[in-house]
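*Asks:* sequence first, predicted model second:
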Amino acid sequence: MPRRPMRMSEAAKAALATALQKLRTDLQAPSGFPEPVLAAAEAAARSPRLPDKDATDLPLFTIDPPGSKDLDQAMHLERRPGGGFRVHYAIADVAAFVTAGDALDTEARKRIVTLYFPDGKVPLHPPVLSEGAASLLPDQKVPALLWEHDLDAHGEVTRSSVSRALVRSRAKLDYAGVQQAIDSGTAEESVALLRDIGTLREAVEAERGGISLSLPDQEVTFEDGSFRLSYRAASAVDGWNEQISLMTGMVAARMMLDGGPGILRTQDRAPTHEVTRLHHIAQGLGIDWPHHVSYAELIRSLDPHRQKHAAFLHEAAGALLLKSVYKSFPDHDHIPAETVHAAIAAPYTHCTAPLRRLVDRYAGELCVAVCADREAPEWVLAALGDLPTRMEKAKGSAADRQSVDLVEAALLMDRVGSTFDAVVIDTDAERAQPNPREGQVQLAEPAVLGRVTSAAVDLELGASARVTLERADPAFPDKNRRVLFSLVQEHG
């Protein structure tokens, strides 16, 4: 699942510099790498462990936001003789640079993930690796884990394998450029096939009941002393590109389930009360959700260009992502009882972003071992039991959520005392309080969240309401109450 994106103008970054620095401090985000780690990274960049297989003749390309340098994935797409497709998918081989127990590994196990803030990121690995020697930048030879997927004419996977190989990307593309080239018919065949394969994989996803959330970017600017929020909906290319990653994560999970030790990303089905809550939110936002329509069908029907639909998609993403957990197993005899990721509707693992997420290095190594019909390395097996607990300590979700909260507080700073239309999306009743006088509302315009209190009447989940903004302070010490409303009236 994608994290909630946010883009911020330079003026907005400058206006919020103090609050953003405090957020980093509160989350204990590292400010830099220790000298021994930087020295180890420089040495590793000069002498990685190179694979025997040479696949540098494969014309791979990457698709990433403009300016990105930490490129985890590159692909080449082609038609197979007789029908169907072949997908080559190269993933950065971090283990070619990092040795278990060395300074780089120790630091990465502390950081766990790359943290993203509106004004920059705190990387998992030193940039000399993540944005240099280990990155799949164009025209440099890089060790990678090279996946090969064969698909039939309907987009179903018929065969997959992964092995170490030396690769060389030919082109660094961006989403907008690829979308324009495909739409205009000027894209090279390997790039144009992303639409064919991506569309087929979306149909396969719909058939199995999976959900992909197409989250719009939040664009934050600062003009004439005020912050402004707008949305940029994801392109079709974003979704097609995500389908290649999801496909690889599902194949990797199946490999581990069939072959021995593994680590999965699982998710229980949404409980009834959560689905009921989302029905109330949809109603309050004016989104028609008939009871015979499934959650997955509704998500696929929404238009992220529409602000209220975008608001619902963001809320749905939060509801889904919080319930995903990692589960590891040492061998085929100890597979966990529940192996499915409910939103994906299949077993799934993280394995396609090792430059930015610790667990992917281990998952990739396990799959290479399965395909080579050999035991996984001891350093992987030794870490497997502790890895789910370590990953749950990652601060990526907290950084995302608190960044959004901070920006939303800034957005409303000059509107304290104003009244807004809103919908009640959470109340104390969900925490077994007999008189729910506190909760959370989502504004209709702009689509932001905030705590709400009611002095006279109980809050009713899903009710439309008029609320007055009492506080909007990015520097307020209680992060949960940076934005605070009081209930004026409920409309029911």
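*Replies:* Here it is on my side, so go on. Residues are numbered from 1 along each chain as shown.
*Asks:* CA atoms for contacts and neighbours, from now on please.
*Replies:* Noted.
*Asks:* which one's the longest helix in the protein?
*Replies:* helix 236-259 (DSSP state H).
*Asks:* and the contacts of that helix?
*Replies:* 63, 147, 160, 175, 178-179, 194-195, 197-199, 201-202, 212, 214, 262-264, 332, 335, 346-352, 363-364, 366-367, 370 (CA atoms under 8 Å, 6 or more residues apart in numbering).
*Asks:* buried among the residues you listed? Make that a ChimeraX selection.
*Replies:* Command for ChimeraX that selects the buried part of the contacts of helix 236-259, burial taken from 16 or more other CA atoms under 10 Å:
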select :63,147,160,175,178,179,194,195,197,198,199,201,202,212,214,262,263,264,335,346,347,348,349,350,351,352,363,364,366,367,370
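*Asks:* out of the contacts of helix 236-259, which sit inside helices?
*Replies:* Mapping the contacts of helix 236-259 onto helices (DSSP H) picks out 175, 178-179, 194-195, 197-199, 201-202, 363-364, 366-367, 370.
*Asks:* check the residues you listed and tell me the two furthest apart.
*Replies:* Q179 and V370 (36.1 Å; CA to CA).
*Asks:* what about the helices in the stretch 101-250 of the chain?
*Replies:* With helices called from DSSP state H, counting those that start in this stretch, the stretch 101-250 of the chain shows them at 103-111, 127-128, 175-184, 189-208, 236-259.
*Asks:* nearest to G83, of the ones you listed?
*Replies:* Taking the helices of the stretch 101-250 of the chain one by one with CA to CA, helix 189-208 is closest: 12.5 Å.
*Asks:* what angle sits between that closest one and helix 236-259?
*Replies:* Using axes from the mean of the first three to the mean of the last three CA atoms, to 10 degrees, one finds that helix 189-208 and helix 236-259 are set 70 degrees apart in direction.
*Asks:* which other helices and strands contact helix 189-208?
*Replies:* Using 3 or more CA pairs under 8 Å, 6 or more residues apart in numbering; DSSP states H and E, the elements in contact with helix 189-208 are strand 73-79, helix 175-184, helix 236-259.
*Asks:* now do the last one: distance to the chain's middle.
*Replies:* With CA atoms, centre = their mean, to the nearest Å as the basis, helix 236-259 stands 14 Å off its chain's centre.
*Asks:* what of the shortest one?
*Replies:* Computed by CA atoms, centre = their mean, the chain-centroid distance of strand 73-79 equals 22 Å.
*Asks:* and the comparison structure, right after this:
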Amino acid sequence: MPRRRMHMTGADGAALRAALRELRTKLEVPGEFPAEVLAEAQRAARAPRLPELDATDLPLFTIDPPGSVDLDQAVHLAVRPSGGYRVHYAIADVAAFVRPGGAVDAEAHRRVSTLYFPDGKVPLHPAVLSEGPASLLPDQTCPALLWRFDLDGDGRVETVDVRRALVRSRARLDYEGVQRAVDTGTAEEPLALLRDIGRLREALERERGGISLNVPEQEIVEHDGAYRLDYRAPLPAEGWNAQISLMTGMAAADLMLGAGTGILRTLPTAPDGAVGRLRRAAGALRIEWPHHVPYAELLRSLDPHRPAHAAFLQECTTLLRGAGYTAFTGGDLPEPAVHAAVAAPYTHATAPLRRLVDRYSGELCVAAAAGAEPPQWAVSALAALPREMAEGTRLANTAERESVDLVEAAVLKDRVGETFDAVVVDVKDGEPQVGTVHLEDPAVVGRVRSTGRELPLGERLRVRLAEADPGTSKVLFAPA
């Protein structure tokens, strides 16, 4: 299943945490912030650059996983008296705290993004900023980039504006609570509108041929005094909230393209052979895919709670590989400028506390919306940003992948020789005795090697755990 961010809960697993510390050392993950960075961050926390516009009357709210304190976005949704909707979307104004060329700025360029491990995170910015005055915490007045969207009755964007403003969030919500309130009909109008507008934006995504992968996540939970891995399918509320972020990313890309200076998140169209391979995988997994049904539409029909569908959704992530960043200045627009999965120009602009590039795209959008020249500090950084972000993304992906491998091996280390029910989700080209299996319980994806017969792609298979070594993060199964 997907190798995505995981969370540890329950008692402290000393051995597992020690192994995760060793992984950080191996990957040369940044440790504590240098003293000069912390000192500058503390000064900035006391005296940020504050905007003139006061929008603290907007009853914004945030939606994040429980316990989150580095809150990048806050939203308010309303029905317009003339028809349609108005969306206010506040994004943390990190540039109000970070001095270009200063110690915090230099350290952010070294770190690039927040790294997530099962036992914690390695933040992009010092906590005194990202978990303090720069975060959109409830009942805290702070600077933000305030986006305003006017939508028609179908959810299409009619007008866009973004400017600096003081904001004040009223509530910190989590996805399960939001979903429960919407499902039971107890949500107040601004929250209920998240469902209505989210569904309209999902319909527009289908119309333009965009792709959303509803892929289950792996989670580490404590069970009877031991750790285990489970799957969790994303809630509809997470998809609705993501649509507001996607809308902002598309609007940000359009603003920068119109101004002739900016940075885009791009993804090339998948080659024909990749789609053909997915068709073969769908057949093997007994997923009906009529030739007249577009790839994006098929994905929306799948149920991530069903093992075969979940396995296919994981295979579909291969079409999203190759994403990168493309910077441009002086009106020299990139070609192509479209993100294939979004099916529109798009950029990252909504998570500046956790991702370096968002601070720059936000700054360029504020200037473009005002018809002003962008600040030179932002323009001068554009040439290096794609390379910096690529290196940071590789490290984040490696940390995530190896963390999952390590936890899987640790969870299974005392179960070598046991047998499990699994589904063969992949078979290696040219070597059909080697592939990948998806276990339903525990929630593990591992390598399988057969000594003789070919592996039955898409079929259930009883497998025996042949090896599980936390020291090498290696898990290997064999047909039982």
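*Replies:* Cool, the structure landed. Here the structure is a predicted model, which is why all the values come from computation and not from measurement.
*Asks:* picking that back up, among the ones in helices among the contacts of helix 236-259 of the first structure, which one lies nearest to Q218 of the first structure?
*Replies:* Y175 (16.3 Å).
*Asks:* so what touches stretch 293-307 of the first structure?
*Replies:* With CA under 8 Å, 6+ apart, stretch 293-307 of the first structure has contacts from 206, 209-216, 231-234, 289, 309-310, 313, 447.
*Asks:* in that stretch, what's buried?
*Replies:* In stretch 293-307 of the first structure, counting by 16+ other CA under 10 Å, buried: Y295, A296, I299, L302, P304, Q307.
*Asks:* count of neighbours near the counterpart of H292 of the first structure in the second structure?
*Replies:* The alignment partner of H292 of the first structure in the second structure, by TM-score structural alignment, is H292. By other CA atoms under 10 Å, the residues close to H292 of the second structure number 6.
*Asks:* related to what we said a few turns ago, need the buried residues of stretch 293-307 of the first structure in CSV (columns: distance to A187 of the first structure and secondary structure).
*Replies:* As requested, those are exported to CSV (distance: CA to CA, whole Å; DSSP: H, G, I helix; E, B strand; the rest coil):
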residue, distance to A187 of the first structure, secondary structure
Y295, 35, helix
A296, 32, helix
I299, 30, helix
L302, 28, coil
P304, 26, coil
Q307, 31, helix
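*Asks:* name the stretch among the helices of the stretch 101-250 of the first structure that sits most buried.
*Replies:* helix 236-259 (a mean of 21; mean count of other CA atoms under 10 Å).
*Asks:* can you give me the angle it makes with helix 175-184?
*Replies:* 100 degrees.
*Asks:* on average, how far is helix 236-259 of the first structure from the matching bit in the second structure?
*Replies:* On superposition with the second structure, the mean distance recorded for helix 236-259 of the first structure (mean CA distance after the TM-score superposition for the first structure) is 0.8 Å.
*Asks:* quick one: the closest residue to R453 of the second structure other than its chain neighbours from F61 of the second structure, how far?
*Replies:* Nearest residue to R453 of the second structure in three dimensions, chain neighbours excluded: Q433, at 6.5 Å (CA to CA, 6 or more residues apart in numbering). Q433 of the second structure sits 52 Å away from F61 of the second structure, going by CA to CA, to the nearest Å.
*Asks:* more neighbours, those two?
*Replies:* Shown here are Q433 of the second structure and F61; by other CA under 10 Å, F61 has more neighbours (23 against 18).
*Asks:* helix or strand: which one has that one?
*Replies:* strand 60-63 (DSSP states H and E).
*Asks:* and if you look at D458 of the first structure?
*Replies:* Using DSSP H and E, D458 of the first structure is not contained in any helix or strand.
*Asks:* that one contacts R437, doesn't it?
*Replies:* Yes. The pair D458 of the first structure / R437 is scored as a contact, 5.2 Å apart, by CA atoms under 8 Å.
*Asks:* burial of T427 of the first structure, as a residue count?
*Replies:* T427 of the first structure - counted by other CA under 10 Å - has 24 other residues nearby.
*Asks:* over to T318 of the second structure?
*Replies:* 13.
*Asks:* picking up where we left off before, now, which of the ones in helices among the contacts of helix 236-259 of the first structure sits nearest E378 of the first structure?
*Replies:* Among those, and counting by CA to CA, the member closest to E378 of the first structure is L366, at 10.7 Å.
*Asks:* tell me the counterpart of that closest one in the second structure.
*Replies:* By TM-score structural alignment, L366 of the first structure lines up with L364.
*Asks:* so who does that match touch?
*Replies:* Here L364 of the second structure is in contact with M256, T261, G262, P374, P375, A378 (criterion: CA under 8 Å, 6+ apart).
*Asks:* can you add distance to A284 of the second structure and give the residues you listed back as TSV?
*Replies:* Listed next are these as TSV, based on distance: CA to CA, whole Å:
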residue	distance to A284 of the second structure
M256	44
T261	46
G262	43
P374	52
P375	54
A378	50
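*Asks:* farthest pair within these?
*Replies:* Checking the contacts of L364 of the second structure with CA to CA, the most distant pair is M256 and P375, at 13.4 Å.
*Asks:* show me the residues around the aligned residue in the first structure for T347 of the second structure that make contact.
*Replies:* The equivalent of T347 of the second structure in the first structure is T349 (alignment by TM-score structural alignment). Residues counted as contacts of T349 of the first structure (CA under 8 Å, 6+ apart) are G249, M250, A252, A253, I263, L264, R265, T266, A363.
*Asks:* turn these into JSON lines, including distance to R24 of the first structure.
*Replies:* Output for the contacts of T349 of the first structure, formatted as JSON lines (distance: CA to CA, whole Å):
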{"residue": "G249", "distance to R24 of the first structure": "31"}
{"residue": "M250", "distance to R24 of the first structure": "34"}
{"residue": "A252", "distance to R24 of the first structure": "34"}
{"residue": "A253", "distance to R24 of the first structure": "34"}
{"residue": "I263", "distance to R24 of the first structure": "30"}
{"residue": "L264", "distance to R24 of the first structure": "30"}
{"residue": "R265", "distance to R24 of the first structure": "27"}
{"residue": "T266", "distance to R24 of the first structure": "29"}
{"residue": "A363", "distance to R24 of the first structure": "29"}
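*Asks:* cheers, nothing more for now.
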